[in-house]
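In: this one's structure only:
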């Protein structure tokens, strides 16, 4: 019988942002500082075009701001030129995304009133798709060789398993993670505290260019904007919100990487840390996290177990299997009862093995066939091969001889 039910009506797509809103948000990226929840409330209350109107008309009032601060924002508003910024972005190969665009990552809504006004994005990949399968690797700029090695090792493993490695483009752990992901042929994104057309730090000009060509560069700030200490700190909230988890590899007690990790915890994301030497000040902040909300990880598989799909378990880490591990319980007890040194009688071995003489003899002959012991008349002794292991041995007692 044919199906007479009408096809389901598709859900209407959200309306695309208007050009007026887009232009207003471009202007606001020059006027507002990132991460200010007060200006975020204005944006939520008045909308982008309404807020821009308030900031460009002196007869409009805005709540929660001093007259001096409002005057400073209005002074910035007089210098905005959205068309110029769009032209600069186009020259750099960048685009401007705002909420409502198909490429806008929905998880940024978790930031509430500190959600970015918009994002300048440089690179060909789809940001929304990449963000769904991304993990942040952050840490010390002045990292140790150990920290750089761990960052590269884990970033390589993540990239090989199809995860996007997200970091801040800085020296140290950030750079090691980006380079390793690129070298593995994987995906990486750098979130900057300056314009996407500006290379900072200067020593990473080549690296940032490679990321722009093979991955993504992101920034809240418009083209040509310079970084400040405040902007670095606020940038970290986007790293935390955009990704499924944040991994810290080396961080001192006062570290921007810890800010990222705490943002991740507050947003309900996974927070992870790689332990370092207990004596290393560069790992002191990580150890503090591990005593609290963070999970200890040592490789990419353990990261994926936390942030990946159900059932993606990391392999169990075990030491190498040695022949002694394969012995049956009786033979293992007899072997453990044999002292290092001179041959000993069966009776002494049976006493220390807490078993009968007959069972001890059976165990000794099994051990002899496997090369663990050798017979010397009525006595038994460990072979030279067996005594080379680090298995603990009891000392020979007078009554054994």
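Out: Ah, there it is. These numbers come from a predicted model, not from an experiment.
In: please count neighbours and contacts with C-alpha atoms only from this point.
Out: OK.
In: ok, now which ones touch residue 353?
Out: Contact criterion C-alpha atoms under 8 Å, 6 or more residues apart in numbering gives 333, 334, 336, 337, 360 as the residues in contact with residue 353.
In: should've said residue 214
Out: Residue 214 sits in contact with 123, 124, 182, 187, 188, where contact means C-alpha under 8 Å, 6+ apart.
In: following element in sequence after the host helix or strand of residue 86, please.
Out: Using DSSP states H and E, the element containing residue 86 is helix 82-92. On the C-terminal side of helix 82-92, the nearest following helix or strand under DSSP H and E is strand 94-97.
In: need the contact partners of whichever helix or strand comes after that following strand.
Out: Following the chain from strand 94-97 toward its C-terminal end, the next helix or strand by DSSP H and E is strand 119-122. Judged by C-alpha under 8 Å, 6+ apart, the contacts made with strand 119-122 from elsewhere in the structure are 89, 92-98, 195-196, 212, 216-222.
In: can we see that at 10 Å?
Out: 25-26, 29, 86, 89-90, 92-99, 104, 127, 189, 191, 195-197, 211-213, 215-223 (C-alpha atoms under 10 Å, 6 or more residues apart in numbering).
In: which strands and helices sit next to the helix or strand following that strand?
Out: Counting by DSSP H and E, the next helix or strand C-terminal to strand 119-122 is helix 127-131. Of the remaining helices and strands, those touching helix 127-131 by 3 or more C-alpha pairs under 10 Å, 6 or more residues apart in numbering; DSSP states H and E are strand 164-167, strand 188-192, strand 216-219, helix 229-242.
In: another one to put next to it:
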């Protein structure tokens, strides 16, 4: 491919990002069949001939495409991108994340990327953290904690820069000095939501901000939903922190499932409607996670294991099996003689007596005449402290 052809294709793709809506599979088929330069020519032709028809679209729909095509100015898009330090990354580029090709004809025409790091390299070790916009303090805390924990383990955190869980995840990463990517449903030069203008600028300085729409484009409800497929495809797995039954975060998670990516959920109170969608995911194919170590254990390589989870080790846990049986043979509130203890423990009288003296020295039992009784606290596995309160 010559440099001139490559330049023409890049210019055509820049134009098509302003014509073909994100996730438009008909546009994706035309792009696959005809290539970007020819597709743009057909959409901008003043009087297209019968041999220039585009399959699967009515005249009314084609008129809509052509009306939009008449207003695009790819040179202006590229200049606006350059003004904010952004670039257009296209399929076939060295920086293009090949996992986006899993979307088939719904693959982005191209991605406008703002920020210095290499998108392809970052995407290879990335996890999405998404969730409710109107999250609870618990949800915000968990998102920030997961973001920071993943960043400390060298993982890139991808989210949508929205209020709530998304913003908390980005802030957790930024606070830890880590790597984060914001995928927008608008142009990379548009700060949306406006309240996150400073956050988006910080992400662009420390990480990457990207989107499918050309500079200057504004979000719509459908674009938010379609943006989620990019988050799902770009990453190794998606973690949902708080989501109602009808949540865009669940769209991301289910998209990840369809693409064969890992899907995870952070549980919350069963009485919280904001956790109901997450719990529904967990009843299906999603994996329950509670911290960054458990996420990395799932999406990482061999050896990335989360630490074993167990309760505290009690002094009683350290007793050998025979001594533990003798201790268990003592009644809870009354004293017992050595013979009855031996019978309950399944051992001889001499063995039981030796073990009782051992337990007495450790503070587990007390002697009352010829009888033996549990010391206070021993039933919980913790002998009372000696020599003080």
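Out: Thanks, I have the structure now. Remember, predicted model here, so these are calculated numbers, not experimental data.
In: let me see the TM-score of these two.
Out: After superposition, the two chains reach a TM-score of 0.94 (TM-score structural alignment, normalised by the length of structure 2), with 378 aligned residues with a C-alpha RMSD of 1.6 Å.
In: so what corresponds to residue 372 of structure 1 in structure 2?
Out: Correspondence of residue 372 of structure 1 to structure 2, assessed by TM-score structural alignment: residue 364.
In: aligned to residue 157 of structure 2, what sits in structure 1?
Out: Using TM-score structural alignment, residue 157 of structure 2 pairs with residue 165 in structure 1.
In: its match: neighbour count?
Out: When neighbours are counted by other C-alpha atoms under 10 Å, residue 165 of structure 1 registers 30.
In: what residues does it make contact with?
Out: Neighbour list for residue 165 of structure 1: 130-131, 133-137, 154-156, 158-159, 174, 177-178, 180-182, 186-190, 215, 243 [criterion: C-alpha under 10 Å, 6+ apart].
In: map residue 203 of structure 2 onto structure 1.
Out: Aligning on TM-score structural alignment places residue 203 of structure 2 opposite residue 211 in structure 1.
In: by how much does the host helix or strand of that match deviate from structure 2 on average?
Out: When secondary structure is defined using DSSP H and E, the element that contains residue 211 of structure 1 is helix 205-214. Superposed on structure 2, helix 205-214 of structure 1 shows a mean distance of 0.6 Å to its aligned residues (mean C-alpha distance after the TM-score superposition for structure 1).
In: remind me, longest helix of structure 2?
Out: For structure 2, the helix with the greatest residue count under DSSP state H is helix 25-44.
In: pull up the aligned stretch in structure 1 for it.
Out: Per the alignment by TM-score structural alignment, helix 25-44 of structure 2 matches residues 37-56 in structure 1.
In: show me what that stretch is in contact with.
Out: Residues from elsewhere that reach stretch 37-56 of structure 1 (C-alpha under 10 Å, 6+ apart): 20-28, 31-34, 60-65, 70-78, 111-117.
In: which of these fall within helices?
Out: For those, the ones inside helices are 20-28, 31, 70-77, with DSSP H as the criterion.
In: which of those are buried?
Out: Neighbour-count burial (16 or more other C-alpha atoms under 10 Å) applied to those gives 21-28, 31, 70, 73-74, 76-77.
In: among these, which pair sits farthest apart?
Out: With distances taken as C-alpha to C-alpha, the most widely separated pair in these is 22 and 70, at 22.5 Å.
In: for the residue nearest to residue 281 of structure 1 when sequence neighbours are not counted, which three-state class applies?
Out: Setting aside the residues directly before and after it, residue 281 of structure 1 is nearest to residue 252 in space (C-alpha to C-alpha, 6 or more residues apart in numbering), at 5.8 Å. In three-state terms, and counting by DSSP: H, G, I helix; E, B strand; the rest coil, residue 252 of structure 1 is coil.
In: and residue 252 of structure 1, what pairs with it in structure 2?
Out: Mapped onto structure 2 by TM-score structural alignment, residue 252 of structure 1 lines up with residue 244.
In: so its match makes contact with residue 268?
Out: No - counting by C-alpha atoms under 10 Å, residue 268 is not a contact partner of residue 244 of structure 2; they are 11.5 Å apart.
In: who touches both of these two?
Out: Once C-alpha under 10 Å, 6+ apart is applied, the residues that residue 244 of structure 2 and residue 268 both contact turn out to be 274, 275, 276, 278, 279.
In: out of the residues you listed, who's the most crowded?
Out: For those, counting by other C-alpha under 10 Å, the largest number of neighbours falls to residue 278: 29 neighbours.
In: contacts only, for the equivalent of residue 94 of structure 2 over in structure 1.
Out: Alignment note (TM-score structural alignment): residue 94 of structure 2 maps to residue 102 of structure 1. In this structure, residue 102 of structure 1 makes contact with 13, 14, 16, 126, 127, 128, judged by C-alpha under 10 Å, 6+ apart.
In: out of those residues, which are shared with structure 2?
Out: Here the contacts of residue 102 of structure 1 are checked against structure 2 with both residues aligned by TM-score structural alignment, their matches' C-alpha atoms under 10 Å, and the contacts held in both are 126, 127, 128.
In: residue 204 of structure 1: which of these is nearest?
Out: Residue 204 of structure 1 lies nearest to residue 127 out of those, by C-alpha to C-alpha, at 22.2 Å.
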